[in-house]
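1. missing the sequence, but the structure's below:
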């Protein structure tokens, strides 16, 4: 025969289960505004039934909380992290392409295009007054302005390259820090799971760290039966159970195609290269070795084209002293580019006249001639071909008959700015689109894992009523027992 207290035990279990459910709801409400918090729920199951005495069937024995479950959608997590990787990539591209664009898009009065125009205008003025000292001084001043502008732009582009390398180093340290923190949380989660516990709050903290990591690199996250989340980059483990494997930034000495070799991201344990794609780190390497390299290449090709063209014409002219002209510019690198020191000391060495052998029959050679200066001034209008086979040392030449791909100095520079503008605009547009997409994905994830105060309050009322009902049953049993024990014996 079943004990009289059986019903009391069922009610006791009911009160305990509802109380625990109320505590879970209170925890949800308390963390409604906690970043990264995942809603929790008390999952109730019936306790083991008992055979019904003196009859067929089983009699329920009550309820218990089987687990405090964490509400999370792994598919949405994967989608959000994928979008975070893409957003990190486009944000980095947009940021640095914007910086490159600012270098070239200087105010029109002081920008490179204006300085270049003043340079050729000065040669035009010299062709009108080849013996005038003020005109030659103005040419020297505008030539120096051109050289200074070139050096300024070159230095700014090199600074951006240095900033990218610095950012790479910082982000690699950040990846290592996140990996260490994820590893530590893995250890705590593994220990809790081994005791049949569900450390939901620890898992939330770990997922926030994994989301932060997603903005930096592309990876694969795999949750194991032990509760650990293992993270792989290019098939190699960054985090595995309770271990983290560090990345390092290894300087690459030397040059690649006349370009400083990029630092390599390697695995610290064996020095092998890490396969970094997407994310902010992936974008930084791509910007440095593709976008920035291309625009520095085009700028240097333009400058060496101008230098070589002016030098070629100037060295075939005659100065005021009747001597053959020298190269107008000196220097093998943009950093060392300058006006020929001899010309700076003696403005008479500016070769504005043609050499005697270039004079037509019947004309006498005259140092006051200006046709060589006019030839240099007219270089701005010539269609030229830029040969970029020698990286960062592009050369120009006059075209062959029928040759395509012709452009002037000014148009080549404008084309460079136009290309940069297209790249920067695309990056900005993709960043905005990606941000909108990520916002939508986060809302979907929040609708699953986030806390709804209205829903929690409704649950609390439900649990409270169930608790009161169980308590009422205990009161009823108390009255029955009181009747049996105290009143029936009288």
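-> Done, it's in. In this text, all values refer to a predicted model and were calculated from it rather than measured experimentally. Residues are numbered from 1 along each chain as shown.

2. Please count neighbours and contacts with C-alpha atoms only from this point.
-> OK.

3. any residues touching stretch 5-23, and which ones?
-> Defining contact as C-alpha atoms under 8 Å, 6 or more residues apart in numbering, one finds that stretch 5-23 is touched by 41-42, 44, 61-65, 460, 463-464, 466-468, 470-471, 473-474, 477.

4. measure the residue lying closest to residue 203 once chain neighbours are set aside to residue 383 for me?
-> Nearest residue to residue 203, sequence neighbours excluded (C-alpha to C-alpha, 6 or more residues apart in numbering): residue 189, at 7.3 Å. If you measure residue 189 against residue 383 using C-alpha to C-alpha, to the nearest Å, the figure is 69 Å.

5. Who has more neighbours out of those two?
-> Under the neighbour definition other C-alpha atoms under 10 Å, residue 189 and residue 383 were set side by side, and residue 189 has more, 26 against 16.

6. Comparison target below:
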């Protein structure tokens, strides 16, 4: 072995230590970079050279150290766990927000809420029955009935607006899915090119992981790595992204709550753009939660917005029908037969509910057309708020159902959020940069560099003696 081989060995140590220092520096400078995964220089010992001849003998040391690669310290299992947690949290968060908005809009319990106004409405009828000839209680009744009808209508219209806004949100989420998928496909292409040319692609993989996590939050799905360095994302077994190829999606179906509840109307659903009519099978994510909220009313099992709107319609129709059934058999103070007290359009009861009498002369409180001071029919109407089939009982059930749904949705959202936090924490504990650990590595590589330099200096001094001082002994 050549005497000069020691210089090559020391040089390999310098190069390895320098690469290690560069990797540590990369980690430290990206300590606050979102989505960055720490890296490590993998070192491997260079073995002794093969024997040059059959008669070569003697112990031969190795030839130094080589950098075998720069490893990205990510964990595919932990990354998949984070994506699953994002999918679940995205789904539950949308549903929790929707039910919370509905509950906040009801403002129950309260005197200004529908339940409080119903109580005041029945009390006004009782006041009319006590003084049937007095115009004051009748005027108060009409004012309270108008306010009640407006509150029911406002509640329904608020839900209609919430449905339309949620529908628009679904379109925006689908657009984000398409744009994010296109970015993932572009990164797949760059990563494959880098892998083919031997250029490290850790930064590109970090960017892709951030985007796939966002896709999981949007639509769930499954991510699979491909042998060429790219990946593919599957939704319900169908390909959303595969390498550089993207299958776009779009939201189809009704654009208003009224149209969604028409018999025979198709559901609001996510479809493949290239295969119209074929729905995308979602297993989680914000878009799945949004579409579930937009489902039409179905006897209590449909979308929460449409189901609550249907309850407003039922309340309006029930209230009007029960009051009208008594009011049409009563008489006004001048003996005129009472007509309907409320009017509404079938199928749109909440939005069209209105008070028919324009003034106190239209209020029918008497059971006799010759006794205007008889308030028995007003008393009968005031009792309509009592009993299992009353509008009050129906609305109380609706409020309790909504409250229970809101509590359940919030509990699920909290649980999903906790699971996401835990998954991200475990992932970051493995992949994020630890400043203390990197400082230790920094010192280790620094001392390794100094040691390799000292070896090179020692060999250089030895060679100087060998070359320049040999043969000068005794002079």
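-> Perfect, I can see it now. Here the structure is a predicted model, which is why all the values come from computation and not from measurement.

7. re earlier: narrow the contacts of stretch 5-23 of the first structure to those in helices?
-> Counting by DSSP state H, the contacts of stretch 5-23 of the first structure place 460, 463-464, 466-468, 470-471, 473-474, 477 in helices.

8. Format those residues as a markdown table; extra columns: neighbour count and distance to residue 431 of the first structure.
-> Converted to a markdown table, those look like this (neighbours: other C-alpha atoms under 10 Å; distance: C-alpha to C-alpha, whole Å):
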| residue | neighbour count | distance to residue 431 of the first structure |
| --- | --- | --- |
| 460 | 20 | 42 |
| 463 | 21 | 46 |
| 464 | 17 | 48 |
| 466 | 17 | 50 |
| 467 | 22 | 51 |
| 468 | 15 | 54 |
| 470 | 21 | 56 |
| 471 | 17 | 58 |
| 473 | 17 | 61 |
| 474 | 20 | 62 |
| 477 | 17 | 67 |
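
9. Identify, from the residues you listed, the entry nearest to residue 261 of the first structure.
-> The shortest distance between residue 261 of the first structure and any of those, using C-alpha to C-alpha, involves residue 460 and amounts to 62.7 Å.

10. Tell me which residues touch the closest one, please.
-> Taking C-alpha under 8 Å, 6+ apart, one finds 22, 25 in contact with residue 460 of the first structure.

11. what about residue 463 of the second structure, how many neighbours?
-> Residue 463 of the second structure - counted by other C-alpha under 10 Å - has 14 other residues nearby.

12. Residue 470 of the first structure versus the residue mapped onto it from the first structure, what's the distance?
-> Applying TM-score structural alignment, one finds that residue 463 of the second structure aligns to residue 481 in the first structure. Noted for residue 481 of the first structure: a distance of 17 Å to residue 470 of the first structure, by C-alpha to C-alpha.

13. Same check on residue 14 of the first structure?
-> Following C-alpha to C-alpha, the distance that separates residue 14 of the first structure from residue 470 of the first structure is 6 Å.

14. cool, residue 447 of the first structure as well?
-> To residue 470 of the first structure, residue 447 of the first structure is 33 Å away according to C-alpha to C-alpha.

15. now residue 92 of the first structure
-> Going from residue 92 of the first structure to residue 470 of the first structure by C-alpha to C-alpha gives 59 Å.

16. for residue 106 of the first structure, same thing?
-> Using C-alpha to C-alpha, we find residue 106 of the first structure at a distance of 77 Å from residue 470 of the first structure.

17. Residue 113 of the first structure too?
-> According to C-alpha to C-alpha, residue 113 of the first structure and residue 470 of the first structure sit 85 Å apart.

18. swap in residue 311 of the first structure?
-> Residue 311 of the first structure sits 99 Å away from residue 470 of the first structure, taking C-alpha to C-alpha as the criterion.

19. Then residue 145 of the first structure?
-> Distance of residue 145 of the first structure to residue 470 of the first structure, given as C-alpha to C-alpha: 90 Å.

20. again with residue 179 of the first structure
-> For residue 179 of the first structure, the distance to residue 470 of the first structure equals 48 Å [C-alpha to C-alpha].

21. mean distance, the longest helix anywhere in the first structure to its aligned residues in the second structure?
-> Looking across the first structure with DSSP H, the single longest helix is helix 133-194. Once the two structures are superposed, the average separation between helix 133-194 of the first structure and the matching residues of the second structure is 1.2 Å (mean C-alpha distance after the TM-score superposition for the first structure).

22. Pull up the aligned stretch in the second structure for that helix.
-> Residues 135-196 of the second structure are where helix 133-194 of the first structure aligns, with TM-score structural alignment as the criterion.

23. all helices of the first structure, in order?
-> Assigned by DSSP H, the first structure shows helices spanning 6-30, 74-104, 112-128, 133-194, 200-214, 279-286, 293-314, 341-345, 371-377, 409-449, 453-482.

24. Counterpart of residue 90 of the second structure over in the first structure?
-> With TM-score structural alignment as the matching criterion, the partner of residue 90 of the second structure in the first structure is residue 88.

25. what's its match in contact with, if anything?
-> Taking C-alpha under 8 Å, 6+ apart as the test, what residue 88 of the first structure contacts is 215-216, 278-280, 283.

26. what's the neighbour count on residue 110 of the first structure?
-> Neighbouring residues of residue 110 of the first structure were enumerated by other C-alpha under 10 Å; the total is 11.

27. do you know how far it is from residue 377 of the first structure?
-> From residue 110 of the first structure across to residue 377 of the first structure, the span is 20 Å (C-alpha to C-alpha).

28. Could you do residue 117 of the first structure as well?
-> Taking C-alpha to C-alpha as the measure, residue 117 of the first structure and residue 377 of the first structure are separated by 10 Å.

29. Neighbour count for the two, which is higher?
-> When neighbours are counted by other C-alpha under 10 Å, residue 117 of the first structure and residue 377 differ, and residue 377 comes out ahead with 22 against 15.

30. quick one: contacts for that one?
-> Applying C-alpha under 8 Å, 6+ apart, we find residue 377 of the first structure in contact with 120-124.
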